[in-house]
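Novice: Sharing a model that was predicted from the sequence below.
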Amino acid sequence: MHTTTQELDRLFAAQKAAFGRNTMPMLDERLDRLRRLEAAMVRNRKGFQETLAADFGSHSPMVTDLFETGGVLGRNRYIQTQLAEWMQPSERPLNAYVHGQSSARVIRQPKGVIGNLAPWNFPIECALVMVNDMLAAGNRVIVKASEQTEATSALLRRAIAEAFDESELAVVCGEDIAFAEYFCTLPWDHLTYTGGGRIGRNVLRLAAERLTPVTLELGGKNPTVFSESGVSADLVERFLYNRVFKGGQVCTSPDYAFVPAHRLDDWIALAKSTWSAMYPSYVGHPDATGTINRRHYDRILGYLSEAEAAGCTVISLNGDTPDSERLQIPMYLVIDPDEALGVMTDEIFGPVTAVKPYTSLDEAVDYINSHDRPLAAYFVGRERDLADAFQTRVIAGGIGINVFGLQGAEPVLPFGGIGASGMGCHSGYEGFLGFTHGKSVFECADDSPLMAALKGPYGAMTQAFADAVFPPS
């Protein structure tokens, strides 16, 4: 059930017309839309569990509940509790000596019709979690679902069509890259894209033809720095089970790790023992998420082959081997690879971790800051001074201290990249602001001294105001 460009044009025109008839939806209207989205997630809980399992080959229903539909629900319910306050105009004080009883305020005006290009790795969460922000801000939205997750995208389209009039929120399913590119060329009032940097550049280029504002969530190579105290069984275990979450196919997943050089052997031994205790056999386990398709499966294994050919130590933590039928890959470490290898140049997006020795926090921070800005950066350890220095000095979209990904999943916090990892943000109050326009309103009172001074012909009062701008000579 692929959407044609003609159908997309019709949907876009319908939403534009509907927004034109109601450019400032009231609180009750916005809350109603949020509640219908909430109900759609609850109503289709089982269906989304099944479609994600079908699309990935293996996908835990608990992961679906917590981080796909659950991610949408968490943001949705938080926004409902905050929206009345967020919608209030922001009054700005004026200098009475200059403006008399004039007043100034900022109104959060909805932008209009927003397009959202969703990725395959979180085909529900990334399709709809930002929609919460967009609907709360009073906008109308068209989501382009991923063509790589056919079953989930089809159900997503049906679920939204059952809950919303197409003039409020709609989901479209394109057939190929040409449809996605056409999607980007429409005169959106805002466009969002979640995915890789290569496509992100193309999205930005196409949107620029219309001067369309764009939010990009691009990911990147997210570093983790272990301190001395971080080399412990509990914290190494925490890193590993987050590293393999959804098969490592997460934009905030830790990508490579720095370990104190004199503790490298200890870290590797802990990784082996803790992982093997958790999963004596991971491949084939119900918790293991399959790689999305054969191309990505082969790409990830290609990093291992390249590293082995270059003489690197490559370790399967519990001795598992890849399963080409299930497209499941076990947890691998690549020890101290050369900078030119793919495992160090590319975002891995799979359960393969490069582990690099380091001698000081300065060395690790300088390395991170000399490369493309990551979407997330992580510090693992109990030293308060080192954690403070890390979060202050590292330039990244977000920071996790002894946690991985929750800085991007917590509804009270903004989530966004910087530089190569993206632009703009969603979530939290900042997400609401990002999908509105801060419209300035200045209401002039009749007793405004400045207005009197601007009246021509200019005279002594005008001169007094001009002189007041400069310090006495």
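Specialist: Alright, I've got the coordinates. Numbering: from 1, shown residues only.

Novice: from here on, contacts and neighbour counts on C-alpha atoms
Specialist: Will do.

Novice: quick one: contacts for the nearest residue to Arg33 once chain neighbours are set aside?
Specialist: Using CA to CA, 6 or more residues apart in numbering and skipping the chain neighbours, the partner closest in space to Arg33 is Leu135 (6.9 Å). The contact partners of Leu135, by CA atoms under 8 Å, 6 or more residues apart in numbering, come to 30, 33-34, 141.

Novice: Quick check: of these, which has the highest neighbour count?
Specialist: Val141 (27 neighbours; other CA atoms under 10 Å).

Novice: Which other helices and strands does the host helix or strand of it contact?
Specialist: Per DSSP states H and E: Val141 is located in strand 140-145. On a contact count with 3 or more CA pairs under 8 Å, 6 or more residues apart in numbering; DSSP states H and E, strand 140-145 meets helix 5-21, strand 113-117, helix 125-136, strand 169-173.

Novice: Among the contacts of Leu135, which lie within helices?
Specialist: Residues of these located in helices (DSSP state H): 30, 33-34.

Novice: Can I get those residues in a markdown table including distance to Tyr279?
Specialist: Listed next are the ones in helices among the contacts of Leu135 as a markdown table, based on distance: CA to CA, whole Å:
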| residue | distance to Tyr279 |
| --- | --- |
| Arg30 | 45 |
| Arg33 | 43 |
| Leu34 | 40 |
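
Novice: Got another one to weigh against that:
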Amino acid sequence: MTSQASLSVTTDTKQNTLNEVFSLQKSAFQITPYPSLAERQHALKLLQRILVNHQQIIIDAINNDFGLRSPDETRIAELIPSLQAIRYAQKHIRRWMKPQRRHVGWQLQPASSKILYQPLGVTGIMVPWNYPLFLAISPLVAALSAGNRVMVKMSEYTPHTAELFKQLITDNFPEDLISVITGSADVAIQFSRLPFDHLLFTGSTQTGKKVMQAAANNLTPVTLELGGKSPTIIAPDYPISEAAKRICFGKAMNAGQTCVAPDYILLPENQLTFFIDAFSAHFNQMYPDFANNPSYSHIINDQQYQRLQQWLTDAQQKGAKIINVSNFAPDTTTRRFPIHLVTHTNDNMLIRQEEIFGPILPLITYQNIEQAIRFVNQQPRPLALYLFSHEQTLHDKVLINTHSGGVCLNETLLHVAVDDLPFGGVGPSGMGHYHGQEGFQTFSQAKGILKKGRINSTQLIYPPYKNKAITWLYKLLLR
């Protein structure tokens, strides 16, 4: 009884804190509903300075959360794209803020029209554990560029990074502009129930559905980045060894714990053995002495490690053949888990049903490219699609006949790093976009404005309607 009461008090306290921060930001926004270009630029400059001046402690915090996260991976996949996003916004924010002139038809003349991109207000960002810095900074840059106040909920699975990020933000920004929230899943639930003016969530499809349900009670618009099973198609014309090398890099990054990691491979039936051999060779060249290699990240926690092991067992029991591309067996103590290629899969296996989010890669063969396209279209729409081919006609065919949030041709992952491309899912892999200008627009209200002058041409259609002018207007427009 005492324990239950204590839990209730703790939860209520957290909710009160969230409500207080939300109210604080709401009041601040009402005082400054349209921050100037200088104010927005200052916030971005300060954010940039934080990242540049605290690189090493950020790297150390993420490393502590993973057990081992390569410093180079953190620089390449988190720090560099975060700083690029800030610099890109700094360069373009003046143009994004500028009202856009729009056309007014002759029937409404004399008049002018424009779109004013107005800040939404208090926005929420829910950050996942796999890239805890970049997936906090990237949407934060978009929200600040658009002139909003921001509450950021960090993942409970990366506590070192969460506490450090909270401290860095608290030391440099007022709480009524940016507030970082830490805590367990119950805090995240309460966070998603706040009446934000916009809420961006990155994470699993299951959790995304719950977040959307919570937001719906407040009619809060949401952007959901959910992942899914991103396919990779290797066309017959593409050199199999080069494809294996590029795919190996994309799949091994962060030990496959990436929302846009290649989830399964579709390749010509006669290339299967060559691909396995080439992939294994490239993996061992990239990560020599795998047992002691400092460049390969560990699985984030025991729960995720056990899930991956269970999924491999499930596949094996249902007839799959599993190839560990390293001589090193997965280690329960360190959670070091090399990539496992899986052949002879079927729809009953968990690795064919769920987003893998780890170093397991099913290989599925096809006899012709149409069969591969049909297979992709039979699955839920993914966050990313990868095609390896040098044939432009095939590029066009796949782009037109498949749906995905984004596409890389002859590459994996890197489209996410292009600031001028929108990033987002479609259908089960999410909704809405951010990054660059699309991020600015996501966190803005595109307010349409019509302006009329002293001449009142509208009086031509005032009642009573029995006049020659309106009859003439009907003859022009109703044809």
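Specialist: Sure, I can see it. Just so we're clear, the structure is a prediction, and the values are computed from it rather than from any experiment.

Novice: What value does the TM-score take for this pair?
Specialist: Laid over one another, the chains give 0.96 as their TM-score (TM-score structural alignment, normalised by the length of the first structure), with 468 aligned residues with a CA RMSD of 1.6 Å.

Novice: quick revisit: average distance between the helix or strand following the strand holding Val141 of the first structure and the second structure?
Specialist: Downstream of strand 140-145 of the first structure, the next assigned helix or strand under DSSP H and E is helix 150-163. Helix 150-163 of the first structure: mean distance to aligned residues in the second structure after superposition is 0.6 Å, counting by mean CA distance after the TM-score superposition for the first structure.

Novice: Pull up the aligned stretch in the second structure for helix 150-163 of the first structure.
Specialist: Using TM-score structural alignment, helix 150-163 of the first structure lines up with residues 159-172 of the second structure.

Novice: Touching, Pro280 of the first structure and Asn318? I think so.
Specialist: Yes: between Pro280 of the first structure and Asn318 there is a contact at 6.4 Å, judged by CA atoms under 8 Å.

Novice: Which of these two has more residues huddled nearby?
Specialist: Asn318 (21 against 15).

Novice: Just give the closest residue to the more buried one, not the sequence neighbours.
Specialist: Asn318 of the first structure sits nearest to Ser276 (CA to CA, 6+ apart), 5.0 Å away.

Novice: ok, now which ones touch the counterpart of that neighbour in the second structure?
Specialist: Using TM-score structural alignment, the partner of Ser276 of the first structure in the second structure is Asn284. For Asn284 of the second structure, the contacting residues are 290, 325-326, by CA under 8 Å, 6+ apart.

Novice: Check the burial of Ile57 of the second structure by counting its neighbours.
Specialist: Neighbour tally, Ile57 of the second structure, other CA under 10 Å: 13.

Novice: In three-state terms, label the equivalent of it over in the first structure for me.
Specialist: Ile57 of the second structure maps onto Gly47 in the first structure, with residues paired by TM-score structural alignment. For Gly47 of the first structure, the assignment made with DSSP: H, G, I helix; E, B strand; the rest coil gives helix.

Novice: can you check Ala271 of the first structure too?
Specialist: Secondary structure for Ala271 of the first structure, judged by three-state DSSP, is helix.

Novice: In the second structure, what stretch matches stretch 316-324 of the first structure?
Specialist: So stretch 316-324 of the first structure is aligned with residues 324-332, judged by TM-score structural alignment.

Novice: Relative to the whole chain's centre, how far out is the matching stretch?
Specialist: 30 Å (CA atoms, centre = their mean, to the nearest Å).

Novice: Doesn't Ala104 of the first structure lie inside a strand?
Specialist: Yes: membership of Ala104 of the first structure in a strand is supported by three-state DSSP.

Novice: Please name the nearest non-neighbouring residue to it.
Specialist: Phe442 (4.5 Å).

Novice: do you know how far the corresponding residue of the second structure for that neighbour is from Ile76 of the second structure?
Specialist: In the second structure, the residue paired with Phe442 of the first structure according to TM-score structural alignment is Leu450. Noted for Leu450 of the second structure: a distance of 46 Å to Ile76 of the second structure, by CA to CA, to the nearest Å.

Novice: mean shift of whichever helix or strand the residue nearest to Asn318 of the first structure is part of relative to the second structure?
Specialist: In the assignment (DSSP H and E), Ser276 of the first structure maps to helix 264-278. Here the mean offset of helix 264-278 of the first structure against the second structure after fitting is 2.0 Å, by mean CA distance after the TM-score superposition for the first structure.

Novice: For burial, what's the neighbour tally of His435 of the second structure?
Specialist: By the criterion of other CA under 10 Å, His435 of the second structure has 25 neighbours.

Novice: Looking for the alignment partner of it in the first structure.
Specialist: Per TM-score structural alignment, His435 of the second structure is aligned with Ser427.

Novice: and the residue nearest to its match when sequence neighbours are not counted, what does it touch?
Specialist: Nearest non-adjacent residue to Ser427 of the first structure, counting by CA to CA, 6+ apart: Pro414, 4.7 Å away. Neighbour list for Pro414 of the first structure: 408, 425-431 [criterion: CA under 8 Å, 6+ apart].

Novice: The aligned partner of Met349 of the second structure in the first structure: neighbour count?
Specialist: Using TM-score structural alignment, the equivalent of Met349 of the second structure in the first structure is Leu341. Residue neighbour count, defined by other CA under 10 Å, stands at 14 for Leu341 of the first structure.

Novice: what's the closest non-adjacent residue to Leu341 of the first structure?
Specialist: With CA to CA, 6+ apart, the residue lying closest to Leu341 of the first structure is Ala307, at 6.8 Å.

Novice: Now that that neighbour has come up, it's in contact with Asp336, right?
Specialist: No: under the criterion of CA under 8 Å, Ala307 of the first structure makes no contact with Asp336, lying 9.9 Å away.

Novice: if you count what's nearby, which of those two comes out ahead?
Specialist: Ala307 (22 against 18).

Novice: helix or strand for that one, which one?
Specialist: Assigning secondary structure by DSSP H and E places Ala307 of the first structure in helix 294-309.

Novice: following that helix, which helix or strand comes up?
Specialist: Proceeding N to C from helix 294-309 of the first structure, the next assigned helix or strand is strand 313-316, under DSSP H and E.
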